[in-house]
Structures are given as C-alpha cells and as structure tokens.
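1. fold the following, please.
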Amino acid sequence: MVNTNLKYVDLIRQRTSKWANLSPETQDIRVGSYGLFNAQTGRFDVEGNVYDPEFQKMLDATDGKIKLSDHLPVLDDEEKDFAVGSMGVRPKEFSLASNVTEGIDKANYKGDWQFLQGKRGAMLVMYKPRLEHFPKGKVFEAIYKVPELKDKYVVPSVYKCRAYATFLSEKAGEKISLALLPKSGKENETQLKWWTDSKIENLQTRTDKDYVFSPLFTCKRKIPLIRPLMRDSPTPDPEDADFWMDVYPPWEPLDDDGEIDPVYDDNQEDDPNVYNPRRDSVFVPFPISDDSDDE
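-> Take a look at the predicted model:
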C-alpha cells in the first residue's frame, strides 16, 4: 500500500525546500499556524495559531508589549503561475490541438506532464499564487520568547491561490495534459475550470473565485539562544527571523511507496556531534561554553 501523502510531501520538499498539501482544501494551514509534522502521514498537525486570542494571552504573560493583531499577515501581489515536478518530472509545452476542447485557446494555463516509467513522481501547479507572510520584524521577535513554542514549528508564509492541481504518479509512465479554462457566460472573468485528457483518479484539481487554497507553505523552528562565552556578556535578543531555522523532515528517507527505505543505514546515528538534518535536530554552529571556560 502506498503512503501517498507522505511520499508526495517528501518529493515536493526535495524540489522546492517547502512543504506541500496534497489536498489543500482539507487542511486549514494559515500564516501563524503552529504544531508538528506527523512522521507517518507527512501532514502538519495544527495545534493553534499565533494570531488566536489564546496565544495572545501566552504572549502577554511573556512580553506584554505587543499585540499581534496590530501586525497581521501581509498578502503580496500575484506571481506568475507556479508549476513544479519532482526529479525527472518536467512540465512541457501543451501538445494537443487547439480545438481539443472549447475555450482551450483562452486557457489561463496549459501544459503537458510526463512521468517516468517505474518511478514515482509528483507535480504541483498553482495558478497565479500570492504569498501571504509575517510582516518584517516584530512578530518573529515577539513569539520567540513564548516558551510554549519551544519544540513547535511555526508557519511564517503560505502560498495562496484560486486554482491548483496535484498528482503523485503510479510508476506507470503517465502523461497528463492540463488546461485551466474560463467558465462560459457572464462569470467567465472570475470563475475557472480545469480540463484534462487524463482519466487518472488521483489527479486532484480544484478552483475557486477567491484565494482559499494553500498548497505550499514554509515552516520554521527556534534556534536555542547560545550562552555567551564570557559570563558577563549579555545574551543577545533575537532579531526578526535570525534566531529561527528551517524545519527538516522528521522521517527517514523513503522508498518509492512512501515507506522507510530499508537500504538506508546511518552509521553516525548515535553521534551527537554529527549534523544529520533527517533527525530534525537543532544545529548550533558555534560552541557553547562550559562554566570552567569562564573562570
């Protein structure tokens, strides 16, 4: 049995260094969401949001100087269409005739996707996404001091879009042609619909008139503050995102079916001095002093 969601998330992250939703409409991941990744499913389990009133109470108990409601997420302008495939999978120019379906000549997006025979591949298409993110400064600095986030992951940015397509191949060398068409009639300026020549069941496509889908997002976690080498030196305050690091997968390398790869053998697994991002351990690039060194 294929661990579809986990494999899809892993493949898209390898290609983009970001985290994906195979079914964006089923997961409410917003800017400020915090929680942990499920190592069995690849899903981000949301435990709360830094913009929730409950979190503001935790922030007040720690800082008491900032109201996050005054520093709401920023929504950037539309970007170009985002189309990415995992290694060996590439979008190609649309090859079908212009009369294959009504309205194809007015398509907002159209392209072909070829997947490798005998190997799983993943693809993601977002129509003119907009990046929503924390405003610069203040938010990262304020939430760093909240102890409840010590071992949690925080979502500082999310790509939002009106239409998306996702797919994880079955190793059958699939080829998919996709087009995003305007709906006919008076609503054609705001309503969209997907067309495909494929009958593949696990190809997922959705559209909406608003930016309600979040197929891709980033994740950060705290870097522990390093105790100064000199005892009388002050511990530096975190500035913006300087004391936050990217999150690494909490699962080991996967085989083509999304299960832990039995071939993988990390003979440095028990060495705490070796940086292994697959363990999701926090990497501290500078030595932490011992008390004996301060004398």
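
2. contacts and neighbour counts: CA atoms only from here.
-> Fine.

3. distance between the longest strand along the chain and the chain's centre?
-> As assigned by DSSP state E, the longest strand anywhere in the chain is strand 175-182. Centroid separation for strand 175-182 versus its chain: 24 Å, with Cα atoms, centre = their mean, to the nearest Å.

4. just checking, what packs against it?
-> strand 109-114, strand 192-196 (3 or more Cα pairs under 8 Å, 6 or more residues apart in numbering; DSSP states H and E).

5. pipe these into TSV and attach mean neighbour count and distance to Gly137 per row.
-> As requested, the helices and strands packed on strand 175-182 are exported to TSV (neighbours: other Cα atoms under 10 Å; distance: least, Cα to Cα, whole Å):
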stretch	mean neighbour count	distance to Gly137
strand 109-114	18	36
strand 192-196	18	37
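
6. helices of the stretch 151-295 of the chain, start to end?
-> 291-294 (DSSP state H, counting those that start in this stretch).

7. ok, now how distant is Cys262 from Asp77?
-> Careful, residue 262 is Pro; it's not Cys. Counting by Cα to Cα, to the nearest Å, the separation of Pro262 from Asp77 is 45 Å.

8. one more, so I can put them side by side:
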Amino acid sequence: MKYASRKFIDLIQGAASKWANWDPPKKIAVGDYGLIDNKTGEFEWEGNIYRPHFQEQLKSSNGVQSVLNVAFEADLQFDGRKRAAVLVMHEPRYSSLPNDERIIELLKSMPDILKGKFIVTEVISCAAYMMHLSEKKAYSISATLKANVPVAPPATAGGAVGFAWSLETTNGVSRQGSDPAAKYVPLYRLKQPRSKFWLWPYGHRGDEKNDDPIDRWEDVEPPWDPLDDEGEEDEIYDAEMHGDFGVFNDGYPE
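-> Prediction:
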C-alpha cells in the first residue's frame, strides 16, 4: 500500500489528537521542531528548542514494569467496512514540555527559526510496540507479547526483562519491536503557537497576564485533505475547474 504510513497516522491522529511515528525506533524528543511530510505523514526534524540547562525541566512519569510471562495478549477482529489502525504500547513513558513562562520566553527568543514550525510538546515512549493497519476485508489477528523471565522480580532473577512479539496474521500491514534497552517512540503530540503569539507584546497589552501559557498553543491538524481507504487524498470537487457554471435565468440553467 503506497500511502500506508499516512493512512495509519491519519487514523491515529483523528482518534487521539496525537501523531503516530511510523518508524518508532527513530527518535523524537520533547522540544523537537519541524514540519510534517504531506506524502508520508512523518515528522521532518529540523532541530530542538532545548539548551542543556533546560533539560532538567522535563516532566516524566514511568510505567510499572511487568515480569509476568505474558505481558499482553489480544484477539482483534476487523469487519472489513473500512480500514482501522491499532497501536499497542507496553510500559509507556510520558514526557512533556513544562507549562510555564520560561518556555514561552524561549520560543519568543527564536522567531526567525520557529515561526511557522510545529513543536513536539509530548512524547510517549515504550519498551515494546505493535502497529497494525487493517485491510478492507473481514479477518482477525492474534497478538501476544511474552516476557522472557520467570515471575520473580528482575533483581532476583539475575537479568533484565526481555520481550518477544507473536503476531498471527497474513493480512494488513504490521510493525512491531521489543527491546527493554531501546526507547521506541510510537506516539507524540504536535502543537504550534497561535498566530497572535508572534505579535509583540502578545496580541494586545494585558493578554499575557490574563491567559494560561497552554492557551497560547493549538494542535497541529493534518496538512492533507481527507483521505480515502488507500491513503490517497480525496479530490475536492471544483465546479469552476470542471466548467460547471452556466448562465441562469429564473433559477434554471440555460
């Protein structure tokens, strides 16, 4: 499927208001900025707003490690009426930009670089992931993530937890990865400052004192037109382009 990545990303974004990373081993970090490739839907990295002394401001919360033999197991069914996207993350970890004035001041100090760019404000990473983009037919898949350790805690078991995916399907497009030493990034959030953000002082005097810093951002919407089931942009009907304008008389075309 030529536009599988864009279709998968579009479905996830529509459901979660977050962007899927079609290549989770590729690193995406909080504070990255860039644009979205219209054909693939993937984030095109240009830089990161952070200087070293800002790194300690990141907030993060860690998931609880599972040491059971089966960490995840599911049977998924697709009715075939339209394509569906599935994203599973094990041991998700969340990081985000701090919601304070220092970030606002940092962005305002670099308008020549950041104006018109999208900024990664949230990242969800994990130790194992599975992606699946369904076909337009009815079928089912079985997905299992197994932990390669006994039930005892890793410290007493004498080694780190390892994972392995088992995916039973010959349909659709699937991707998966499992490595406790890796940091996969299947999901992230893109925002951009609202248009008046770049005005000085900020729209009108007093605006900066009366609003919350988070209200100065807006979610990034997909840069493509609505997609069909193959990930192609639906052609928007243009009456003028098709010559469907006639001379009307009393409400009826001549």
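
9. that older thread, what about the longest strand of structure 1, how far off from structure 2?
-> For strand 175-182 of structure 1, the mean distance to aligned residues of structure 2 following superposition is 0.9 Å (mean Cα distance after the TM-score superposition for structure 1).

10. what range does that strand cover in structure 2?
-> Here strand 175-182 of structure 1 aligns to structure 2 at residues 140-147, judged by TM-score structural alignment.

11. buried ones in that stretch, by neighbour count?
-> The neighbour-count check on stretch 140-147 of structure 2 (16 or more other Cα atoms under 10 Å) flags 141, 143-147 as buried.

12. likewise for stretch 228-235 of structure 2?
-> Buried-residue list, stretch 228-235 of structure 2, by 16+ other Cα under 10 Å: 229-232.

13. then stretch 39-46 of structure 2?
-> 40-43, 45.

14. quick one: which of those residues sit in strands?
-> Counting by DSSP E, the buried residues of stretch 39-46 of structure 2 contribute 43, 45 to strands.

15. state the pair within the buried residues of stretch 39-46 of structure 2 that is farthest apart.
-> Thr40 and Trp45 (13.8 Å; Cα to Cα).

16. count the neighbours of the nearest residue to Pro25 of structure 2 once chain neighbours are set aside for me.
-> Spatial nearest neighbour of Pro25 of structure 2, chain neighbours left out: Tyr184 (5.0 Å); criterion: Cα to Cα, 6 or more residues apart in numbering. Per other Cα atoms under 10 Å, the neighbour tally for Tyr184 of structure 2 reads 26.

17. average offset between the longest helix that structure 2 contains and structure 1?
-> Ordering each helix of structure 2 by length in residues (DSSP state H) puts helix 4-16 first. Helix 4-16 of structure 2: mean distance to aligned residues in structure 1 after superposition is 0.6 Å, counting by mean Cα distance after the TM-score superposition for structure 1.

18. that helix maps to which residues in structure 1?
-> So helix 4-16 of structure 2 is aligned with residues 4-16, judged by TM-score structural alignment.

19. circling back to that earlier point, quick one: which of the helices and strands packed on strand 175-182 of structure 1 is nearest Gln204 of structure 1?
-> strand 192-196 (10.0 Å).

20. tell me the residue in structure 1 aligned with Lys183 of structure 2.
-> Checking TM-score structural alignment: Lys183 of structure 2 goes with Val212.

21. if I look at its match, how far off is Asn38 of structure 1?
-> From Val212 of structure 1 to Asn38 of structure 1 the distance is 23 Å (Cα to Cα).

22. now do Ser23 of structure 1
-> Applying Cα to Cα to Ser23 of structure 1 and Asn38 of structure 1 gives a distance of 16 Å.

23. neighbour count for these two, which is higher?
-> Set side by side, Ser23 of structure 1 and Asn38 show unequal neighbour counts under other Cα under 10 Å, the larger going to Ser23 at 18 against 14.

24. distance-wise, check that one relative to Phe82 of structure 1.
-> 17 Å.

25. for Tyr153 of structure 1, same thing?
-> 25 Å.

26. so these two - more neighbours on which side?
-> Remark: of Tyr153 of structure 1 and Phe82, Tyr153 carries more neighbours, 26 against 13, as counted by other Cα under 10 Å.

27. what's the more buried one aligned with over in structure 2?
-> Checking TM-score structural alignment: Tyr153 of structure 1 goes with Phe118.

28. its match is in contact with Gln192, isn't it?
-> Yes: the pair Phe118 of structure 2 / Gln192 is scored as a contact, 5.1 Å apart, by Cα atoms under 8 Å.

29. any residues in contact with both of the two?
-> Val220 (Cα atoms under 8 Å, 6 or more residues apart in numbering).
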